[in-house]
Structures are given as structure tokens and as C-alpha cells.
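Undergrad: okay, structure incoming, though there's no sequence with it:
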């Protein structure tokens, strides 16, 4: 007899049992908590047994179609709790695909043949001295040059970092809108201990801001950006060095969450970060794919 998987709609999920599973599961992330998910999306779930394992499924309806999507500020929705056997993956994917016309979803499971591996760079924060041995030479040079003239402080408000990010990278990330940032701010106000906000100052002004989600012994780099002076002063590098020094020897993992952009990937790797890949699942009906190809061809004509 196989293991029992159940598809559960959001209003039927036992949040107390769900969050208890997140608490005890070594393979869970802060994104798995119901209060984090509720802040950014509507979601259903597939649950194994009596909340022995689970995966959250952010589902939206658009033009009559059901879409399984990846919400902003949630890098991936993972299976957590009891580990799955290869034979379980087909059952799980069948349950998910039956309910989703479109799928654009990040997870830790290779659910189908269309799954593509994506880069996720992480750094285990052992003792600071050991971690810093993995720094690139150019990174060490830049930090040593600018660190004496900069001040790092932990802020009680992520708004400064968000505004810096919007000014620096907003146009490069059109998928993020003001409502997304408002949701992040609202979650911070409800759960401030689950976030870490860093500001870098120099010459009497804020040069950079960073926001991390903090939970399950991980620091997830949600967003961060310098202004023009901060970029010249390598303020982000100095801030991350501060994080490493502060959280070393506490069993934390610094999760940079990406990136597929070569220059960003190289920057994270300069700290000695290693790849901890996840899977991106994208599927759509054949007729929809053909319709999209026709539409794209029409735009070019």
C-alpha cells in the first residue's frame, strides 16, 4: 500500500499542524510557514499523511485558467518533512498537474522531464576566519579599502533598503510592483524578528540597504542595493562581510538566492558561496504554446 497524499484547499489546511511540521522539518525554509505564504499569495497544498510532509501550491485564476506560479519574495516552494521516494514524485506531479493549466514554479523536486536546474548560491557560516579564506583576492582588497570609512547598522525599518532597491533595480524587475513591496513591509511589521535590515552609511548619508528573511537557521537575501556613492564604496560587499562576521559560528546558512545573471553570480561566488540548485517547472497545454508562438510572430510582423 502506497503512502497517502491529499490535495487540501487553503481553507481546509490545519495551520497549527502545518507550522508544527515546518518547525520540526530540517529541510523546511522560512517560506514554508503559513504566515509567510499568506502574506504573498493564495495557496493550496499537497500533504502526506497526517502532516508528515507537505508542499504549498500558490495557485491563481486568470481568464478561467488555473495557474501554479511562483510568488514574488518567495524564491521557491519546496517539499518538506518526510523525504519522498522516486515513485512518489509521479503521484505528486499527477495531483499538481491535474489542477493547473499553466505551471511556472520553483521547487526542490524534479517533478517532470521539463524541470530545469537553476542556480542557488549559499554559504555555510562556520567560523568567520575560515569563511573569509574563501573570499576572492579582489573582494578582500575592496573590503579592506572601504570598510574603515563605512558604518554598518541594523535598522528597524526596511523602507530605506526598499527605496534604494527600487531606484537602482526597479526598472530591471518589472515583475515587482508597489503592492509587492507593501506586502513585504506589512509582513515585516507583523514579524520583525524574522527579518534583518542592514544600512551602510558613509559621509553622513545612507549608501546601501539590504533586507534578509531570517528563519530555520538561514538568512535569505531578499533584496539589497547601493546608491551611486555606495556602489563606488563597495557598500554591499562590506555589508555582507558584516553579516558573515556577525552570524558566524551560529549554524546559519547565508542564502544568496541566485543568480542566473553572470555578474551577480560571480559576485556571490567571490564570497566562497557554493551552488545548491533548485528546479524550475514550466508547462502549458500544446495549444497554448502554439497560440503564444503565433502571437509572438504577429508582433514581429
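TA: The structure has been received and is ready for your questions. Since this is a predicted model, take the numbers as computed values, not measurements.
Undergrad: contacts and neighbour counts: CA atoms only from here.
TA: Noted.
Undergrad: only the buried residues of stretch 8-23, if you could.
TA: Residues 8, 10, 13, 18-19, 21-23 are the ones in stretch 8-23 that count as buried (16 or more other Cα atoms under 10 Å).
Undergrad: make CSV out of the residues you listed and add secondary structure and distance to residue 188.
TA: Output for the buried residues of stretch 8-23, formatted as CSV (DSSP: H, G, I helix; E, B strand; the rest coil; distance: Cα to Cα, whole Å):
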residue, secondary structure, distance to residue 188
8, strand, 28
10, helix, 23
13, coil, 24
18, helix, 21
19, helix, 18
21, helix, 23
22, helix, 20
23, helix, 20
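Undergrad: comparison target, given below:
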């Protein structure tokens, strides 16, 4: 039986036990990460059996004026339905059907495990396919390297000639600074509050040993860095930045090749988290990563005068 729970009714211990046992296990759905990412503004639909949660479906929400709406939190690419072997309701549609009508605007990105478990969407809902790229690291590094594109191998050689060293760090502020000086300048929709939230998310990840931050410096100047979210069976390429010097010398390809080498031969999927942007898609696929589909679902029953404010 499915039940809608308000945030105050959710047992976080039962919640995390379910997410960690789920086939679709993702750190984004941990109660602590959701609490940080949403400021504690999330409800949920759960399936309960014998006093424990066997399926969970988080519903992050915000308010515009007095209008609550469901949204996808920052740095949480996928959420959706998380099921365990005891689950009886294993398709997404019944959970969407439990979302109260008062929540007239809904936008959620489901996880890759939900793509073929949708069921018939309730009236008013639609879905759109999105793409991420996965690289299976089960094989030895020498085997994985055979699938690297020629241009990628060339860039890695450039970095080797520079004798770059990839080091672990906890210095996220420097990486954020580099990002804001480079690609971040083009992303006007990413505000100071998003970077402040990212710092809080990183604190949670660090505290729970769920993050691996790598960097490359040249003459003590940061030229490339990347934050990987790590969980059993999966690495997620969450955030990165490269300077012009780093681009010229193949720093990011070299950094990613190092983490591939570190986890090669283990039952791990490297999720590049995107992308539909052609240049990024080519870059991720150059490592041998394959496209994997996930879906976004939405409905918008807002009155006409609110729709432009909540696109």
C-alpha cells in the first residue's frame, strides 16, 4: 500500500535503509543529502510492509508566493522511484498518481532504473527522454584503454609529457573559483546561492565518505579538478573545471583516466552525468562510455498567469 508522507512523518532511518538496499541506489536520495539540497522541504510517497519502507519516491518542493511545486534539486541529476526485492508497486505511474492535486506543477528527473518501469502515466503527466553516459569499469585498465578514442589518447600523452600529478584534496573552494572563472561565466542561471548550497552538499558528502575530489596543479596553480560522488558500485562525475592551460595540456582527460585506472577491475559504473550537449557527449563517449536513457516527468496545471513564472 502506498502512502503520502509529509516531511515530519518520514522516518529517516527506515528511508536510508530502503534506499541503500534499492536496486536503483543513489546518494541523491539519501535523507541527509535531500535535507541539505532542499533545506528540509521534501515529502515522499512510500510503500510500507511490516513496519519498514520497501519502496520510496521523494518529492522535493518549493513555493512561489503561496503556490507549492515539485522540482529537481540542484546537483541531484536523478531521483524517482527506489524499489527493493519486497516491493509490490514497482512501476512509476502509481506513485505519480499519489501526488496531491494541490501540487499543480511537477517536474522530476527519474533514475535510469525507472526508464522501462513507467507504467501508464496518469492524466496530465508527460515524459521526455534524457541521456547520461555510463562506463563499465569491471574490466582491467589495459582493456578499457583500448576503447579510448585516438584524440583522447593524444591528449593524455600531452599531459604525461608535462609530468602532471593527480592529487586528492578537500579544497572545493579553489575548484569552484576556477569554475566561476571559466564555464561558470556563461551560466547566468547559476547564482551565488547555488554555489553556497554546493558547499553544504560537499560537507555532507565528505562527512559520510561519499566524495573524492581530485586536482592537477601546474606551478602551484590549479588547472583542472573534478569531484566524484562515490557509492557502492557507482562513481558519479559530479563537478569539474579546467583552465585554458589545462585544456592545452590535456589535464582533464588525464585526470579522468587516472580515476578510471584506480577503479578498473572493480564492479563499478562511472556515470558521466550527461550530456545532450554534443561536445560533452563526444568527450564522454571518447572514454568508451555508452549512452543510457533516463526520463523526466512533468505536469503543469497552473493557471495561465503563473505558468510563465514556473516554466
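TA: Now that the structure is in, tell me what you want to look at. Source: prediction; values computed, not measured.
Undergrad: give me the TM-score for these two chains.
TA: Here the TM-score for the pair of chains, by TM-score structural alignment, normalised by the length of the first structure, is 0.89; 291 aligned residues with a Cα RMSD of 2.4 Å.
Undergrad: ok, back up a step: identify, from the buried residues of stretch 8-23 of the first structure, the entry nearest to residue 84 of the first structure.
TA: If you rank the buried residues of stretch 8-23 of the first structure by distance to residue 84 of the first structure using Cα to Cα, residue 21 comes first, at 15.3 Å.
Undergrad: is it correct that that closest one is in contact with residue 49?
TA: No - using Cα atoms under 8 Å, residue 21 of the first structure is not in contact with residue 49; the gap is 11.8 Å.
Undergrad: pull the longest helix from the first structure.
TA: Ranked by residue count under DSSP state H, the longest helix found in the first structure is helix 286-300.
Undergrad: which SS class is the most centrally placed residue in the second structure?
TA: Centroid check for the second structure by Cα atoms, centre = their mean gives residue 77 as the closest residue, at 3.5 Å. Three-state call for residue 77 of the second structure (DSSP: H, G, I helix; E, B strand; the rest coil): coil.
Undergrad: surely it touches residue 130?
TA: No - taking contacts as Cα under 8 Å, residue 77 of the second structure lies outside contact range of residue 130: 10.6 Å.
Undergrad: residue 91 of the first structure -> the second structure?
TA: Using TM-score structural alignment, the equivalent of residue 91 of the first structure in the second structure is residue 94.
Undergrad: no no, residue 107 of the first structure
TA: In the second structure, residue 107 of the first structure lines up with residue 110, judged by TM-score structural alignment.
Undergrad: run a quick neighbour tally on the residue opposite residue 122 of the first structure in the second structure once aligned.
TA: Aligned counterpart of residue 122 of the first structure in the second structure: residue 134 (TM-score structural alignment). Look at residue 134 of the second structure: counted by other Cα atoms under 10 Å, it has 24 neighbours.
Undergrad: repeat that for residue 204 of the second structure.
TA: A count of nearby residues for residue 204 of the second structure, using other Cα under 10 Å, gives 16.
Undergrad: again, but for the one 5 residues further on
TA: By the other Cα under 10 Å criterion, the neighbourhood of residue 209 of the second structure contains 12 residues.
Undergrad: now residue 235 of the first structure
TA: The burial count for residue 235 of the first structure: 30, using other Cα under 10 Å.
Undergrad: and it, what pairs with it in the second structure?
TA: Match for residue 235 of the first structure (TM-score structural alignment): residue 251.
Undergrad: so how far is residue 194 of the second structure from that match?
TA: Distance, residue 251 of the second structure to residue 194 of the second structure, by Cα to Cα, to the nearest Å: 26 Å.
Undergrad: and if you look at residue 309 of the second structure?
TA: When distance is defined by Cα to Cα, residue 309 of the second structure is 19 Å away from residue 194 of the second structure.
Undergrad: between those two, who's got more neighbours?
TA: residue 194 (14 against 8).
Undergrad: ok, now which ones touch that one?
TA: Applying Cα atoms under 8 Å, 6 or more residues apart in numbering to residue 194 of the second structure gives the contacts residue 74.
Undergrad: again, only using 6 Å
TA: Residue 194 of the second structure makes no contacts at all, as judged by Cα atoms under 6 Å, 6 or more residues apart in numbering.
Undergrad: what do you get for residue 227 of the second structure?
TA: Contacts of residue 227 of the second structure by Cα under 6 Å, 6+ apart are 212-213, 238-239.
Undergrad: next one: residue 226 of the second structure
TA: Going by Cα under 6 Å, 6+ apart, residue 226 of the second structure touches 213-214, 239-240.
Undergrad: quick one: what's aligned to it in the first structure?
TA: Under TM-score structural alignment, residue 226 of the second structure pairs with residue 210 in the first structure.
Undergrad: what is the neighbour count of the closest residue to that match other than its chain neighbours?
TA: In space, and not counting its chain neighbours, residue 210 of the first structure is closest to residue 224: 4.0 Å by Cα to Cα, 6 or more residues apart in numbering. Around residue 224 of the first structure there are 23 other residues, counting by other Cα under 10 Å.
Undergrad: could you do the one 5 residues further on as well?
TA: The burial count assigned to residue 229 of the first structure is 15, neighbours taken as other Cα under 10 Å.
Undergrad: spatially nearest residue to it (excluding sequence neighbours)?
TA: In space, residue 229 of the first structure is closest to residue 207, 6.3 Å off (Cα to Cα, 6+ apart).
Undergrad: rewinding a little: with secondary structure and distance to residue 156 of the second structure added, can I get the contacts of residue 227 of the second structure in TSV?
TA: As requested, the contacts of residue 227 of the second structure are arranged in TSV below (three-state DSSP; distance: Cα to Cα, whole Å):
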residue	secondary structure	distance to residue 156 of the second structure
212	strand	21
213	strand	20
238	strand	21
239	strand	20
